[in-house]
Structure formats: structure tokens, C-alpha cells
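K.L.:
compute the structure for the input listed below.
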Amino acid sequence: MERLGELERNFMEEDSIVGLNLEDIKMKLEKEITFSTEFIIKFIDNNMGGVYVLKSEKAWSTQNVIRKWVDLMLPLVLRGSQRGLLIWDSASTHRAKDMKNFLAKRRVDQVMIPAGMTAYLQTLDIAINKPFKDYLRLEINDYIENRMSRNKNNNFVKPNLQEVVSWVRNAWGKVIDSCVAKALKAGYLDKTSPFEASYIAKHDRFGPMIQKELESNEILAGIQGLDLEENDDIPEDDDLIVFE
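P.N.:
Predicted structure coming up:
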């Protein structure tokens, strides 16, 4: 399964990290690398060692970043007449009128995950982001403990971009395909898997409600699919005998 993505990096203004202990540095480095639903971490044939990098003025997914990502991941020239689909949370950036117009022009539809439901419906959060971030944390810890350098003032020097990219590449390389497949099932995006295999099915309130709705739709579809024409089982030439 092709796994596409991007790292959004917001470097610190100073060349060194002053007045922080190792634990503070670890936390700061983790916060400096930001991730979002639409930004998983791998892109093919890129000059940063297999990781596509976008820099942003802010440490979150701005509209400008998302637009670049959409044009990269869902290009019209490759989709032809097919429409694209984004399933993401209801962040203000996603709900903005400008973003809706931008996606509409590119024939990309949106499915907004309601607030409070990302833990059940946001596929990345369910089964991919957790192991990825755990692996990334190991990369950061290894760098700080074994390779982080100091400047002439004995302050820690921030890692260069290539170093950060190597963390992402190594961490993402440990996320196996079966983990991605599990995420699709858990997010109810794998049409070969039953609803019962999804996380939302385990929700105390919505699980039974959705299950009931699905069963009702299946029954209705079955009825509509029957070929029931009047007198279909009565030959035209038969004589009817009525018993009173």
C-alpha cells in the first residue's frame, strides 16, 4: 500500500537551545514537529531521502499548507473524471469557506468528523499515529543522548533539517502495512470488513444506533431488489376455482 505524506517543520529562531535540560529539549523537539490527519509521512522520489517537506510560518496546518498538499496528493490531471474525498476533523481551517471553494474547484468532497468522535472515526489516530509517534520519540531520544552537539558557549545546537527528516523516515519505515490495513478496518473504510470490526461499533450509544440503521437499510435494499410484479405466479390461461 502506497503511503504518502509530508512533514511540516517549524525551526526555532535561534541556532542553539539555551537553558533547557534534556527532558525539556525532548519535549520541545517533539512539539516542533507537528502532525495532522492529512499529513502522514512518506512521499516517493523526493530529494529529502523519501520524505516530502513543507515549511510553514506557523507550527500547524495552515490553509496554504493544506492547499499545497491537496494539489500534490489529489492532482486533477491524474484523477480525470473521478472525484476525490477527504475524511478529516472539523477544524476551522477545514470548515473555512475559502477551503470549501478551493476543494470544490478541484472536485474534492469532504466528510467532516464531528467533534469528540475522532477517537472512533479518524483512521490515523486509531491505529497509525500512536505507533508512529512512539517510534519518532525513540529517534529523538537517541539523537539527544548520542549525537546532539554543543556550540562554543556549550549550548545544545538544534538539529538540521536532514537529521529531522531521518527521524521521520526511520520511524515511518517501522509502521508496517498490516498496521495501515488495521486502521482502515477500524475506521470503517475497508468495505470488505464488517461494521462490527470498526471502532465506532464499540461506542456505547452510537454503535447500536448505526448497527440498527445498517440492518434496516439492508432489509430495505433486499425488498427493493425483489422482482415482485402483480400476478407474476399465475399463468394467464389458468382457470381459477373458487371454494366457498
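K.L.:
contacts and neighbour counts: CA atoms only from here.
P.N.:
Will do.
K.L.:
ok, longest helix in the chain?
P.N.:
Of all segments of type helix in the chain, defined using DSSP state H, the longest is helix 206-225.
K.L.:
which residue ranges form the helices in this structure?
P.N.:
Using DSSP H, the helices found in the chain span residues 22-32, 63-73, 76-79, 92-95, 97-105, 118-121, 123-127, 129-146, 161-173, 177-186, 206-225.
K.L.:
turn the ones you listed into JSON lines, including distance to Ser16 and mean neighbour count.
P.N.:
Compiled in JSON lines, the helices of the chain are given as follows (distance: least, C-alpha to C-alpha, whole Å; neighbours: other C-alpha atoms under 10 Å):
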{"stretch": "helix 22-32", "distance to Ser16": "11", "mean neighbour count": "14"}
{"stretch": "helix 63-73", "distance to Ser16": "27", "mean neighbour count": "15"}
{"stretch": "helix 76-79", "distance to Ser16": "43", "mean neighbour count": "12"}
{"stretch": "helix 92-95", "distance to Ser16": "32", "mean neighbour count": "14"}
{"stretch": "helix 97-105", "distance to Ser16": "37", "mean neighbour count": "14"}
{"stretch": "helix 118-121", "distance to Ser16": "37", "mean neighbour count": "20"}
{"stretch": "helix 123-127", "distance to Ser16": "33", "mean neighbour count": "21"}
{"stretch": "helix 129-146", "distance to Ser16": "13", "mean neighbour count": "16"}
{"stretch": "helix 161-173", "distance to Ser16": "14", "mean neighbour count": "18"}
{"stretch": "helix 177-186", "distance to Ser16": "37", "mean neighbour count": "18"}
{"stretch": "helix 206-225", "distance to Ser16": "50", "mean neighbour count": "12"}
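K.L.:
the structure of the following sequence is requested for comparison with the preceding one:
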Amino acid sequence: KPGGRISRSFSSFPSGAIYACQDRAWMDESVMKRWIQDILVPYVQTSLPGIHPVLMLDSYRCHMMASVVNTIADVGIEVIHIPGGCTGTCQPVDVGIEKPLKDRVRHRWEEWMLQQDGNTAIFQPPSRELLASWIIDSLNSLESEIIQSHLNTKSA
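P.N.:
Purely as a prediction, here's the structure:
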């Protein structure tokens, strides 16, 4: 819950990421607006002059909200909504970055599982801090050339 026990523990999480909470662990309007402010706006501010930024979003409910679309448009970014079933074709990040990222995180989890004592009756899941470190390390292990190459081939 925002402001609850988990979000109060963010100070102990690894640096290199921005953390947020939502009651049901879903992206919602407030988390989306935070992403816009903390991630999207600073990124767009570094773009070259004359660049017209476009953000392609799937048809997830919070991506379609007028308040979210207007917040994005207010900072000069055009929003294009991708029809259902077209994410793999139109969103290169989902295909070329999220898949290898998830594979790397899964590999870290599998390694961690193999190191456990095998007694599933008293199994303790990895801490949120450890999960966050797996994600950050996995993201950092993606080579920028691979990411750039994939984005260039999908946008051509």
C-alpha cells in the first residue's frame, strides 16, 4: 500500500531504481503519473532539439485514461495507442528488452533456488531487496549495443 510498510522500506533497497507501491501490485493512474514525472519527463528533456517524442502504449486501462494521456501531452509527447494483439510488433521494448531482462532475472532466481537447503516446508521467498538487486543487475547486464540495435531494427 502506498505509504505503508513496503514503501517505508524503500530506503533499504538498492540504488539505481525508482520504487513505487500500489495496493494490488498493478500499474494504475497514480503510479503511471509518477513514472511520467520521474522517468519519462527527464528522459525527454535530454533529447535533441527538433525531436518530436512519441510514446507508444498498449491499451491497458491506465494507459487509456484521459488524465494520463493529457499529462503526457502536456509535456509535449504524442501518445499513440497500440491495438490489442499488436504489442509484439509495435513495442520493441516488450520484445527485445523485456524478454532478455526477464530471462536474466529468472536465471538469478533459479541460481538462488539451487542454493536453498531444499526443505520446501519452511521455504522463505527472497526478500524484496534481493529481488530488486536481481532486476537492477539484470538490467545493467543488457548491453547497450544490443538494446540500440533492437530499437533501430524495430523502428525502421
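K.L.:
so after superposing, what's the score?
P.N.:
With the length set by TM-score structural alignment, normalised by the length of the second structure, the two chains reach a TM-score of 0.75; 141 aligned residues with a C-alpha RMSD of 3.0 Å.
K.L.:
what's the matching range in the second structure for the longest helix of the first structure?
P.N.:
Aligned by TM-score structural alignment, helix 206-225 of the first structure falls on no residue of the second structure.
K.L.:
what's the spacing between that helix and its chain's center?
P.N.:
Centroid displacement of helix 206-225 of the first structure relative to its chain, using C-alpha atoms, centre = their mean, to the nearest Å, is 27 Å.
K.L.:
can you name every helix or strand that that helix contacts?
P.N.:
For helix 206-225 of the first structure, not one helix or strand is in contact under the criterion 3 or more C-alpha pairs under 8 Å, 6 or more residues apart in numbering; DSSP states H and E.
K.L.:
of the helices of the first structure, which is nearest Gly50 of the first structure?
P.N.:
Among those, the nearest to Gly50 of the first structure by C-alpha to C-alpha is helix 161-173 (7.2 Å).
K.L.:
now do that closest one and helix 22-32, the angle between them.
P.N.:
For helix 161-173 of the first structure against helix 22-32, the angle by axes from the mean of the first three to the mean of the last three C-alpha atoms, to 10 degrees is 80 degrees.
K.L.:
make sure Ala186 of the first structure is actually in contact with Gln122.
P.N.:
No. Here Ala186 of the first structure lies out of contact with Gln122, judged by C-alpha atoms under 8 Å, at a distance of 9.2 Å.
K.L.:
follow-up on the earlier one: reformat the helices of the first structure as a markdown table; add distance to Leu86 of the first structure.
P.N.:
Output for the helices of the first structure, formatted as a markdown table (distance: least, C-alpha to C-alpha, whole Å):
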| stretch | distance to Leu86 of the first structure |
| --- | --- |
| helix 22-32 | 25 |
| helix 63-73 | 9 |
| helix 76-79 | 14 |
| helix 92-95 | 10 |
| helix 97-105 | 10 |
| helix 118-121 | 13 |
| helix 123-127 | 12 |
| helix 129-146 | 18 |
| helix 161-173 | 22 |
| helix 177-186 | 14 |
| helix 206-225 | 21 |
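K.L.:
so which of those gets nearest Asn155 of the first structure?
P.N.:
Once the helices of the first structure are compared by C-alpha to C-alpha, helix 22-32 is nearest, at 11.5 Å.
K.L.:
that closest one aligns to what range in the second structure?
P.N.:
Per the alignment by TM-score structural alignment, helix 22-32 of the first structure matches no residues in the second structure.
K.L.:
Phe132 of the first structure pairs with which position in the second structure?
P.N.:
Matched across to the second structure, Phe132 of the first structure falls on Leu101, judged by TM-score structural alignment.
K.L.:
kind regards, and thank you for your time.
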